[in-house]
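Trainee: Sharing a sequence plus its predicted fold:
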Amino acid sequence: MEYKWIALSNVLIASLMGMVNMSIVLISLPAIFNGIHIDPLNSFQYLLWILMGYGLVTATLLLSFGRLSDIYGRVKLFKLGFLVFTVASVLLYFTPSTGNAGALEIIIFRILQAIGSALFMANTSAILTDAFPVTERGKALGLNMVALMSGQFIGLILGGILAMYDWRFVFLVSVPFGIVGTIWSSLKLKETSIKSPKTKLDIWGNAIFILGITLLLVGVTYGLMPYKNDPMGWSNPWVVLSAVAGLIFLIIFPFVERRVEYPMFNLKLFRIKMFTFANSAALLNALGRGGMMFMLILLLQGIWLPLNGYSYESTPFWAGIYMLPLTAGVIIMGPISGWLSDKYGPRWIATFGMVINTVAFLMLAALPYNFDYAYFAFALLLMGIGSGMFGSPNSASIMNSVPANERGVASGMMTTVMNTAFTASMAMFFTIVIVGITQRYPDAVIASLTAIGAVKLAPLLNSIPPTGALFSAFLGYNPIGSIISSLPPSVAAMIPPATQTTLEGTTWFPQTFATAFMPSLRISFYIGAALSLGAAVLSALRGENYIHDDEPEIIKAEKGRGK
């Protein structure tokens, strides 16, 4: 087997494993929380850290690992990533505690998983770029894009299936991938990169960047949690201090990088037009798309599926099934766009992909809460096609534009930009939704209770905090039953049986929540459309295809090695 296909197979296993792990948790949270006996209404902080902690840690480490791979070799760090990820997956499967302690253990083990993920994610694009000639890189990166997106949706379906049996299986499923990847990469993957052994690790740059991005994202995360009588934490002085301090460190970061001898974030690469515009387009695309998955799952699990007769217990599985058109679009266009990019250049393929994404976001913004599925599926298919057209050409143009000995840090920079934007996007959409629900949910409850002649229950049901309503909808969980069961028997007896049946059914809470949620959903999709349009403009401005001028020497070296 040619070495380039060995390299591709290793990268595909890593990408598939990483994305399955990310999305399988997203869809399996109801089973995980039930398994460790956590009350969904009072555990919003654990939801945020399980969802966002993984991305936060990955985003902070990618740059450092990218630079380390240029110094010590990409394959060494890549193989270490497989091993660390596998160990963390085993620990997650054996999570010993329940309650708050169990949730904290899951968060800690997920952080360890994120370290492993950062080790191989920082090097996947660089390994493919080293292994494939310039005329085939778009195709290789396109196949990797298919693995990434397929893994995302395989995780949704697997999570729905495995969660019905045992929540621990959700974490165990990553272990075979990790074992196979560790063995296969150790036996077959070899170091072909041009190392920079004289380069030193940028200690000051690493410290300032990690501190800055961590403080900023921690501040944003806790800003989404209730504080005293406020539904969100933006008035919390510690949140403000954390976010401001993080911004200050990130502002200082580029000035430090200009002075150190071997910067971790090579600002000189931004002199390359293709590198700058392609990364900027990737940033806007990730900002628009990062929170989209959360919004769509919220819409399906919390509103559409219960309204269409699905039990709350089954909504995680069916949400994964109904989002398959998005995967289909990426699978169709990922390899095709990579091949077209190799032949005609990435500029207009990536640009048109973002234009299609813009149209898809506008279509989603026009949805009613009880939509026709055919329309929804077509919008998702367009979104997948647009994402597939943009991803591999954009990545190929970034990696082709840099010197060979900077590919590790360039891959780390590219992935850092996208992961940070994904995490920031989640926080942005959370904020939009929580603000909207806070303003509209009490009135929606009163209107819904008036319609069934139970307006006297309004003070009781308005006691559900906005974050609790959001969390419940996200988990496909009706909180009304828990509230009624917690009432004193004398109070619960005053609720007519017919009213109680209506409140605990599959339609009252989704319809009430939809009234408060849909305006915020539309705002988020309009923002996604604007960001996608901005990415399209930046893609068009990147110029024609550019390949760094050390590439002819690399091609000669590849021929000499018999690739």
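Mentor: Structure received. Numbering: from 1, shown residues only.

Trainee: contacts, neighbours, all on C-alpha from now
Mentor: Fine.

Trainee: what sits up against stretch 323-342?
Mentor: 134-143, 145-146, 149-150, 153, 346, 349, 377-378, 380-393 (C-alpha atoms under 8 Å, 6 or more residues apart in numbering).

Trainee: and with 7 Å instead?
Mentor: Stretch 323-342 has contacts (C-alpha atoms under 7 Å, 6 or more residues apart in numbering) with 135-139, 141-143, 145-146, 149-150, 153, 349, 377, 380-385, 387-389, 392-393.

Trainee: Mark which of those residues are buried, thanks.
Mentor: Burial by neighbour count, 16 or more other C-alpha atoms under 10 Å: within these this picks out 136-139, 141-143, 145-146, 149-150, 153, 349, 377, 380-385, 387-389, 392-393.

Trainee: how much space between L104 and I50?
Mentor: Using C-alpha to C-alpha, to the nearest Å, we find L104 at a distance of 9 Å from I50.

Trainee: ranges for the strands of the stretch 201-350 of the chain?
Mentor: In the stretch 201-350 of the chain, no segments count as strands under DSSP state E, counting those that start in this stretch.

Trainee: A further structure is provided below for comparison with the first:
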Amino acid sequence: MKKIDYKWTALSCTTLGALFSVLSGSTLLIALPSIMKDLHTSMSIVTWTIMGYMLVMTILVPSIGRMADMVGRKKLYVSGFAVFTLTSILCSISQTGLQLLVFRMIQAVGGALMVANSTAIVADAFPKRELGKALGINSMIICVASVAGPILGGFLISIGWRSIFYINIPIGIIGTFWAAFKLKETKVPFEKQKFDINGTVAFSAGMLALLTALTLGGFSGWFNIYVLTLFLVAIILLTLFVKIENTVEAPMLDLRLLKTRVLAFAFAANFLNGVARGAVTFLLIFYLQGVKGVDPMLAGILLSPFAIAMMIVSPFSGWLSDKYGVRILSSVGLLISAVGLAGLMIIKPDTPIIELIIWMSIMGFGSGMFFAPNTSAIMGGVPADKRGIAAGLRTMLTNAGMVLSIAICMAIISSSISPDAMQALFVGSQVGGQGIATGQFITGLRTAFTLCFVFSLLAAFISYLRGPSAVWEEEEEEKEDRVYN
């Protein structure tokens, strides 16, 4: 197969993986109230099926990215597809909320293997001048999954929430074999590389402590002794990690990536955008199924404008970034997202659905302008042997931002409404003003959206501060000649 043709094959493999993982997550999100009622489990357990998955992904992707740079991306990506498929079977037969949580966290290992390698595989296959377009197409497919997921989830709930995992099985089998037979290693891993075990252990333990503290703080209070202890442990371990990375010959995370201005600000904007939008869908599910009293399928349809707008814009923004650069495009995109969040700041119990659709569409338009160009700036700004690390770091920061977003917003909501009322609201057993403090909940919701708005503005400011493109010792033309000729 010619290299010029292989790039589209590689894109098809990674796109199928993205479709697989995003579809699984978005269908599950809309099904959480049904799972909670059917398994007779607590709200904290079902929330952790989402949070725990993101936590494991956040911890693992940087070290997996480094491992991929050492041993190659294909075998890890294919393994991730297989693990994700197998754990979908296990999730479908879960009998308790705790079982589902455990299987979901194992599933996150498969997700991390796919996500940490997919962007790097695309970056290896496409020349830099076409990378924005390729990532834009990839983002568009992710948006399709984001649109279809909640609607499909709402439909599948009428059959039974377990069918959400059943549908993963044929997709996973096809994707595993397609990647196994079609993907190639486009670069030979460097020989005699050492894996940074000490740095990996310090980083993984430190991030686990930090993200657990952020998550628990949102539910049990930020001044809880266990939360404060976890924060202290995280600070110590992550400080030790930085010291290790600055002394070892082959670090797990090359901190030079953060010393280059354009990359540092691109990564920071990625993280802040995760904080800005991570909790939005989660909060709107509360609002639509609790306050508005709509059924899961309609809730899924009503959540789709965000993803539809993003789906339309992403390919064009990627193409535009290839021609005109990233800085203005991504920064304006974040400002547009902030406008959508500003509209949600004035949400009321009787806010018309059409108004919600407008604000979500604006948010999706802005996000579509940001994602592909910013990812292209990151992946096109690092040498080939650092792409796994860069992709892993980008995913880690996005997920960390989303974990922080949900934790903080849940803390805000929890402080405005009693736990019993929140649980009743979540499962839809009490809607509107029937037995829940609707006014207090809406106040908390507005406060949460206001915080998201502030972080979106901050992300836009940081994005604009990025400097000129990174220059590495390896010339781009030489790299492209090696890959394509």
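Mentor: All right, it came through fine. Model, not experiment: these values are computed from the prediction.

Trainee: Which one's more surrounded, L104 and I50 of the first structure?
Mentor: More crowded of L104 of the first structure and I50, by other C-alpha atoms under 10 Å: I50, with 22 against 17.

Trainee: Contact partners for that one?
Mentor: When contacts are counted by C-alpha under 7 Å, 6+ apart, I50 of the first structure touches I107.

Trainee: Would you mind measuring from it to A458 of the first structure?
Mentor: I50 of the first structure is 32 Å from A458 of the first structure, by C-alpha to C-alpha.

Trainee: My read is that S337 of the second structure contacts S361, right?
Mentor: No: with contact defined as C-alpha atoms under 7 Å, S337 of the second structure does not count as touching S361 (9.1 Å).

Trainee: And for the counterpart of G288 of the first structure in the second structure, nearest residue in space, chain neighbours not counted?
Mentor: Matched to the second structure by TM-score structural alignment, G288 of the first structure sits across from A276. Nearest non-adjacent residue to A276 of the second structure, counting by C-alpha to C-alpha, 6 or more residues apart in numbering: C452, 4.2 Å away.

Trainee: What's that neighbour aligned with over in the first structure?
Mentor: Aligned counterpart of C452 of the second structure in the first structure: G528 (TM-score structural alignment).

Trainee: Verify the contact between its match and G288 for me.
Mentor: Yes: counting by C-alpha under 7 Å, G288 is a contact partner of G528 of the first structure at 4.2 Å.

Trainee: quick one on the thing from earlier: the match of G288 of the first structure against L458, yeah?
Mentor: No: using C-alpha under 7 Å, A276 of the second structure makes no contact with L458, being 9.3 Å away.

Trainee: Just want to know which of these two has more residues nearby.
Mentor: More crowded of A276 of the second structure and L458, by other C-alpha under 10 Å: A276, with 31 against 20.

Trainee: what's the single longest helix in the second structure?
Mentor: helix 3-38 (DSSP state H).

Trainee: Moving C-terminal from that helix, which element do we reach first?
Mentor: Counting by DSSP states H and E, the element after helix 3-38 of the second structure in chain order, helix or strand, is helix 43-71.

Trainee: Sort out which residues of that next one are buried, please.
Mentor: For helix 43-71 of the second structure, a neighbour-count test (16+ other C-alpha under 10 Å) marks 43, 45-71 as buried.

Trainee: Likewise for stretch 240-254 of the second structure?
Mentor: L240, F241, V242, I244, E245, P251, M252, L253, D254.

Trainee: same thing with stretch 274-294 of the first structure?
Mentor: For stretch 274-294 of the first structure, by 16+ other C-alpha under 10 Å, it's 274-292, 294.

Trainee: Now do that stretch: everything it contacts.
Mentor: Under the contact criterion C-alpha under 7 Å, 6+ apart, stretch 274-294 of the first structure has outside partners 269-270, 394, 397-398, 401, 414, 417-418, 421-426, 429, 527-528, 531-532, 534-535, 538-539, 542-543, 546.

Trainee: Could you identify the buried members of these?
Mentor: Among those, the ones that count as buried by 16+ other C-alpha under 10 Å are 269, 394, 397-398, 401, 414, 417-418, 421-426, 429, 527-528, 531-532, 534-535, 538-539, 542-543, 546.

Trainee: So which of those residues are in strands?
Mentor: In strands, judged by DSSP state E, none of those are found.

Trainee: F126 of the second structure contacts K7, correct?
Mentor: Yes: counting by C-alpha under 7 Å, K7 is a contact partner of F126 of the second structure at 5.8 Å.

Trainee: So the two - more neighbours on which side?
Mentor: Legend: neighbour count by other C-alpha under 10 Å for F126 of the second structure and K7, higher for F126 (24 against 21).

Trainee: which residue in the first structure lines up with that one?
Mentor: For F126 of the second structure, the aligned position in the first structure is F132, judged by TM-score structural alignment.
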